[in-house]
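> Below are the sequence and a predicted model for it; my questions follow.
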Amino acid sequence: MYNPQSSIQAGRSPDKAPQGQDALADERTGNEQIRALLRTFGLRTSLIRLKVIDALHVAQRNGRSIGVRGVHAQLQQLDIPLSFLSVREVLKRLCAEGVIQLGSDKCYSLNPQARAVLEQTPPR
């Protein structure tokens, strides 16, 4: 079957990576750290857990905490089609397992152990 992308990519020089590949490599690295975090807490990896934890980590790095609506809104901005109820249930489960904590302001944040796992420098 003819793939028009293959002919475009064939003309590209091998030493020049497309801009999107750097971002993709960063995302993979981040996903590996989140996968390690989930393993540390004895949880399976799922797309929704990866995205929810990433949203919380980004918010925390930016000095803020967010609630269910904030996490859901952030995922919608990234065109990740998850329902509000799904996001809420994942947050509840992660909280029950000790990965995240719910503050008195109804906002979620990563617990210190989880943050430490995510902020480790990945091996290269």
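Received the coordinates, thanks. Residues are numbered from 1 along each chain as shown.
> okay, CA-based contacts and neighbour counts for the rest of this
Noted.
> The longest helix anywhere in the chain - contacts with which helices or strands?
Counting residues, the longest helix in the chain under DSSP state H turns out to be helix 19-40. If you count contacts as 3 or more CA pairs under 8 Å, 6 or more residues apart in numbering; DSSP states H and E, helix 19-40 packs onto helix 47-61, helix 112-118.
> alright, now check it against this:
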Amino acid sequence: MHNSQIPTDGSQPHCETVFQPNSGLLKTLTPLQGNERIRHLLKYFGLRTSLVRLKVIDALLTAAGNDRRLGVRGMHSHLQALDIPLSFLSVREVLKRLCSEGVVVLNSDKSYSLHPQAEAVLMGKIEA
């Protein structure tokens, strides 16, 4: 049986050129969603992505969207309610690290919120 796609003379088969969009261009045109925008934020601040950081920042975003502020205990309770098994100490240490790196700020009422620069990165106003 003869297969016209397999060359018999040792040459490479002819392949049709298929248009492949520039993935970098597509990324700039489509807004970052979900964890991707948090990963972008962490990268901007020179931090590695970890599950704890993703969950803590996501919880801060959720709280801010609901006009709430969370302290360490509130953050830990919020994550436990979502069945995310993180210890109180892990949550506290992540918040302290995010604070020291300028991603998060500690408010006078002992609650945490995103730094204005971090918000600008998430909104796409600042590029990495």
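Thanks, I have it. These numbers were taken from a predicted model, which means no experiment stands behind them.
> closest to Arg39 of the first structure out of the helices and strands packed on helix 19-40 of the first structure?
Across these, Arg39 of the first structure has its closest neighbour in helix 112-118 (10.6 Å, CA to CA).
> which residues in the second structure does that closest one align to?
On the basis of TM-score structural alignment, helix 112-118 of the first structure is assigned to residues 116-122 in the second structure.
> The matching stretch: average distance to aligned residues in the first structure?
For stretch 116-122 of the second structure, the mean deviation from the first structure after alignment is 1.5 Å (mean CA distance after the TM-score superposition for the first structure).
> Centre of the chain to that stretch, how far?
Centroid separation for stretch 116-122 of the second structure versus its chain: 13 Å, with CA atoms, centre = their mean, to the nearest Å.
> what do you get for stretch 19-31 of the first structure?
Counting by CA atoms, centre = their mean, stretch 19-31 of the first structure is centred 12 Å from the centre of its parent chain.
> what does stretch 75-91 of the first structure give?
For stretch 75-91 of the first structure, the separation from the chain centroid amounts to 12 Å (computed by CA atoms, centre = their mean).
> Next, the angle from the longest helix of the first structure to helix 47-61.
Between helix 19-40 of the first structure and helix 47-61, the angle comes out at 100 degrees (axes from the mean of the first three to the mean of the last three CA atoms, to 10 degrees).
> can you pull the buried residues of helix 19-40 of the first structure?
Residues of helix 19-40 of the first structure classed as buried under the neighbour-count rule (16 or more other CA atoms under 10 Å) are Thr29, Gly30, Asn31, Gln33, Ile34, Arg35, Ala36, Leu37, Leu38.
> Same list, those residues, but as CSV with distance to Ala116 of the first structure please.
Putting these into CSV (distance: CA to CA, whole Å) gives the following:
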residue, distance to Ala116 of the first structure
Thr29, 15
Gly30, 13
Asn31, 15
Gln33, 10
Ile34, 11
Arg35, 14
Ala36, 11
Leu37, 9
Leu38, 13
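> quick one: which of the residues you listed is nearest Ser86 of the first structure?
Ser86 of the first structure has its nearest neighbour among those in Leu38, at 17.9 Å by CA to CA.
> which residues does that closest one contact?
Contacts of Leu38 of the first structure were listed using CA atoms under 8 Å, 6 or more residues apart in numbering, and they are Arg44, Thr45.
> Give the aligned equivalent of it in the second structure.
Aligned counterpart of Leu38 of the first structure in the second structure: Leu42 (TM-score structural alignment).
> Okay, its match and Asn66 of the second structure: tell me how far apart.
23 Å (CA to CA, to the nearest Å).
> All set, thanks.
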